[in-house]
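S.K.: this is a predicted model, with the sequence first.
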Amino acid sequence: MKFTRKANAEWKGSGKDGQGNISTGSKVLDKTQYSFRTRFEDGEKGTNPEELIGAAHAGCFAMQLSFLLNENNFTATTLDVDATVNFEDGAITKVTLNLVGDVPEIDAEQFQQIAHKAKEVCPISKLLNTEIELKVTLKKS
C-alpha cells in the first residue's frame, strides 16, 4: 500500500509573539490555531506540534495493534491509548503510550507480546527518534 497525506502550517510574526494555524488535507484540522502559549504554556485554546504527534502516535499504535490482534484471531472490544509526549531542552525525549485494552479470550501475556510488537512496527514509532515506553493493562471482562 502506498499513499501520500498533506498538512499545512502558516506562521505570522516572531517566535514568541507570533501565531499560526495548522490545516490537514482532510480538513479535520482547518486553520486550527497554535502559538507559543499553546505550545509552551497551559490554558490557551489551540494545539501544538507535540500534542499532534501524541495523537498521531496513539492513533497509529491502536490501529496497528488491532491489525495484529486480528492476525492472531482476536478482536478488541476497546483499545484506549493515551500518549504522553515529553519535551525537554528543545527535543522530544520520550513518548509514553498507556494502553488499556478490552480483548475477549486473550491472556495477559499474549496481549503484552502483541502490544509490544505493535509498538515496534507502528509507522509513527519507527519515525520517532526517541525512547518509547509502553504500559499495558488488559481489562478483565
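M.R.: That came through, no problem. Residues are numbered from 1 along each chain as shown.
S.K.: hey, let's count contacts and neighbours off CA atoms from now on
M.R.: Will do.
S.K.: helices or strands next to the strand or helix carrying T93 in the packing?
M.R.: Here T93 sits within strand 91-102, counting by DSSP states H and E. Packing partners of strand 91-102 (3 or more CA pairs under 8 Å, 6 or more residues apart in numbering; DSSP states H and E): strand 78-88, strand 131-138.
S.K.: contacts for the last one, please.
M.R.: Residues lying outside strand 131-138 but in contact with it, judged by CA atoms under 8 Å, 6 or more residues apart in numbering, are 93-103, 108, 111-112, 115-116, 119, 125.
S.K.: which parts of the chain are strands?
M.R.: 7-12, 19-24, 32-35, 78-88, 91-102, 131-138 (DSSP state E).
S.K.: any idea how far A76 is from F111?
M.R.: With the distance defined as CA to CA, to the nearest Å, F111 ends up 10 Å from A76.
S.K.: below is an additional structure, to be compared with the one above:
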Amino acid sequence: MATIRTARTAWEGNLLDGKGLVTLASSGIGEYPVSWASRAEQANGKTSPEELIAAAHSSCFSMALSHGLTGAGTPPVKLDTQADVTFQPGTGITGIHLTVTGRVPGLDEADFVKAAEDAKANCPVSKALAGTTITLTAKLAG
C-alpha cells in the first residue's frame, strides 16, 4: 500500500529578498522558515531544500543499511549517518556525501563497507536522487 507524505511551503516576495515557511504537514511536527540567504549563504536559524534533502537521505540510508545488516544476520547496535548536500548557486545540487559509522557486532570493516554501498545504491531516496553524484565513507566504530 502506497503512503503519501506532504509538506507545504508558503512563499512571500521575490527570490533574493523573499521568505517562506515550510510546513511538515503529514507529521505535524513543525513549520520551518526558509529563504534564499539560508540556502546560498548562512543558515541563520532557517532551513533550506538541501538541508531537508540531507535529512531525508540520512534517515532513509540508515533504515536501508539497518535492514540489510539485519537480513544478513548482523543487526546493528547503532548507526550514525550524516548527509552533506552541496549546493552551488547557479548550478544546483552538485553532490551528496554520506558518512556512516556503525557498531555492528560480528561484522568486519570490509563487509560493513559493502553493506553500506548496497544501502547507498538501493535506498529509495538515493534512487530518487540518481541524477546527483552520491559518495560514501563508511567505517565501524571503535
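M.R.: Sure, I can see it. Predicted model only: the values in this text are computed from it and were never measured.
S.K.: before we move on, the earlier item: can you put the helices and strands packed on strand 91-102 of structure 1 in TSV and add distance to G20 of structure 1 and mean neighbour count?
M.R.: Formatted as TSV, those follow (distance: least, CA to CA, whole Å; neighbours: other CA atoms under 10 Å):
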stretch	distance to G20 of structure 1	mean neighbour count
strand 78-88	20	16
strand 131-138	29	16
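S.K.: now those strands as a markdown table including distance to L69 of structure 1?
M.R.: As requested, those are exported to a markdown table (distance: least, CA to CA, whole Å):
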| stretch | distance to L69 of structure 1 |
| --- | --- |
| strand 78-88 | 11 |
| strand 131-138 | 13 |
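S.K.: and of these, who's closest to A58 of structure 1?
M.R.: Taking CA to CA, strand 78-88 is the member of those nearest to A58 of structure 1, at 5.6 Å.
S.K.: which residue is nearest the centroid of structure 2?
M.R.: Note on structure 2: the residue nearest the mean C-alpha position is H57, at 2.3 Å, using CA atoms, centre = their mean.
S.K.: and T75 of structure 1, what is it in contact with?
M.R.: T75 of structure 1 touches 66, 69, 103-104, counting by CA under 8 Å, 6+ apart.
S.K.: buried subset of those residues as a PyMOL selection?
M.R.: Selecting only the buried entries of the contacts of T75 of structure 1 in PyMOL, with 16 or more other CA atoms under 10 Å as the criterion:
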select buried, resi 66+69+103
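S.K.: max pairwise distance over the contacts of T75 of structure 1: which two?
M.R.: S66 and P104 (12.9 Å).
S.K.: find residues that contact each of those two.
M.R.: 75-76.
S.K.: buried sites along stretch 24-35 of structure 1?
M.R.: Applying 16+ other CA under 10 Å to stretch 24-35 of structure 1 flags 32-35 as buried.
S.K.: picking up where we left off before, out of the helices and strands packed on strand 91-102 of structure 1, which is closest to T24 of structure 1?
M.R.: Judging these by CA to CA, what sits closest to T24 of structure 1 is strand 78-88, at 20.5 Å.
S.K.: what does V85 of structure 2 align to in structure 1?
M.R.: Matched to structure 1 by TM-score structural alignment, V85 of structure 2 sits across from V85.
S.K.: now do its match against K45 of structure 1, distance only.
M.R.: In terms of CA to CA, V85 of structure 1 sits 18 Å off from K45 of structure 1.
S.K.: swap in A83 of structure 1?
M.R.: 20 Å.
S.K.: now do C60 of structure 1
M.R.: 25 Å.
S.K.: and what of S26 of structure 1?
M.R.: 21 Å.
S.K.: which residues are in contact with A56 of structure 1?
M.R.: Taking CA under 8 Å, 6+ apart, one finds I124 in contact with A56 of structure 1.
S.K.: need the counterpart of it in structure 2.
M.R.: Counting by TM-score structural alignment, A56 of structure 1 lines up with A56 in structure 2.
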